[in-house]
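In: Pasting the sequence and the predicted coordinates here, then a few questions.
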Amino acid sequence: MFDDLPPDLPSLRVLRIWHAMWLARVDAKITRLREREEQQARAAAAAADRAPEWLLEYGLNRDARPNAVHTGDCRMAGGRARPVGADAARHALADGVAACSFCRPDTDLGIIG
């Protein structure tokens, strides 16, 4: 059935060792990738558990300025909102981005509009 293999025992042993080494490398890589995926899943679950503090909501144009600043738990923030830190939210408000009238992030950030 496997007539393409070498006919002598020493050559077959070399092939077996070579394939065993490659199999060990493949198994090690699989182990590393599984560990990385598990670590990323744990990190994603931890990030999903905590809501961001502030959100910048953008329009349909990806290159456009943000439309509004929201608190992290605001239900009025659309699907195009991205999490930002407090400093970025303050800068956006100072640059003229509108504060959400529902969640009032400007008062939470100490900015009087």
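Out: The structure has been received and is ready for your questions. Just so you know, these numbers come straight off a predicted model, no measurement behind them.
In: Going by C-alpha atoms from here, please, whenever you check contacts or count neighbours.
Out: OK.
In: and the gap between the residue nearest to P66 when sequence neighbours are not counted and T107?
Out: Leaving aside its chain neighbours, P66 sits nearest to Y58 (4.4 Å; criterion: Cα to Cα, 6 or more residues apart in numbering). Distance, Y58 to T107, by Cα to Cα, to the nearest Å: 21 Å.
In: And for A86?
Out: For A86, the distance to T107 equals 12 Å [Cα to Cα].
In: which one of the two has more residues nearby?
Out: Neighbour tally, A86 and T107, criterion other Cα atoms under 10 Å: the higher count belongs to A86, 17 against 11.
In: second one coming, line it up with the first:
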Amino acid sequence: MRTRITEVERAEAERPTPIRCPQPDWVLQPARAAADRRPLYVHCGDCPAATGRAITRAQALEALNNGIEGCGLCRPDTALGL
């Protein structure tokens, strides 16, 4: 039994660890309807409600300054110092 445990532990140690994509710092959530092209929200990258595409800090600032709302949950405006 100990031999089997050792074999299983060795196999587990040799298994490659999954590669995870880095988490974005900021996310721009698109509009729900295709007809409305204006994005809905800017999110912090770690926001559980964040869906959309990754954007840079400068793009997040520009979006917030141009009237796109910040998420009420993660408050990217506060995180960006606005």
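Out: Everything's here; your move. All figures in this text were calculated on a predicted structure; none of them were measured in a lab.
In: Now the TM-score, please.
Out: The TM-score (TM-score structural alignment, normalised by the length of the second structure) is 0.70; 63 aligned residues with a Cα RMSD of 1.7 Å.
In: show me the contacts for the equivalent of the residue nearest to P66 of the first structure over in the second structure.
Out: The alignment partner of Y58 of the first structure in the second structure, by TM-score structural alignment, is P30. P30 of the second structure is in contact with R37, R38, P39, L40, Y41, T51, G52, counting by Cα atoms under 8 Å, 6 or more residues apart in numbering.
In: Skipping adjacent residues, who's closest to the first one in space?
Out: Same thing as R37 of the second structure. Excluding its sequence neighbours, the residue lying closest to R37 of the second structure (Cα to Cα, 6+ apart) is A31, at 6.1 Å.
In: Quick check: the most centrally placed residue in the second structure vs N65 of the second structure, distance?
Out: For the second structure, G45 is the residue whose C-alpha lies nearest the centre (Cα atoms, centre = their mean; 3.9 Å). According to Cα to Cα, G45 of the second structure and N65 of the second structure sit 18 Å apart.
In: Is A68 of the first structure located within a helix, as I assumed?
Out: No. Using DSSP: H, G, I helix; E, B strand; the rest coil, the assignment for A68 of the first structure is strand, not a helix.
In: neighbours around it, how many?
Out: Residues near A68 of the first structure, counting by other Cα under 10 Å, number 23.
In: For H91 of the first structure, what is the corresponding residue in the second structure?
Out: Match for H91 of the first structure (TM-score structural alignment): E62.
In: Tell me roughly how far the helix or strand where that match lies lies from the first structure on average.
Out: Per DSSP states H and E: E62 of the second structure is located in helix 57-65. Superposed on the first structure, helix 57-65 of the second structure shows a mean distance of 0.2 Å to its aligned residues (mean Cα distance after the TM-score superposition for the first structure).
In: For that helix, enumerate the helices and strands it packs against.
Out: Applying 3 or more Cα pairs under 8 Å, 6 or more residues apart in numbering; DSSP states H and E, we find helix 57-65 of the second structure packed against strand 26-29, strand 41-44.
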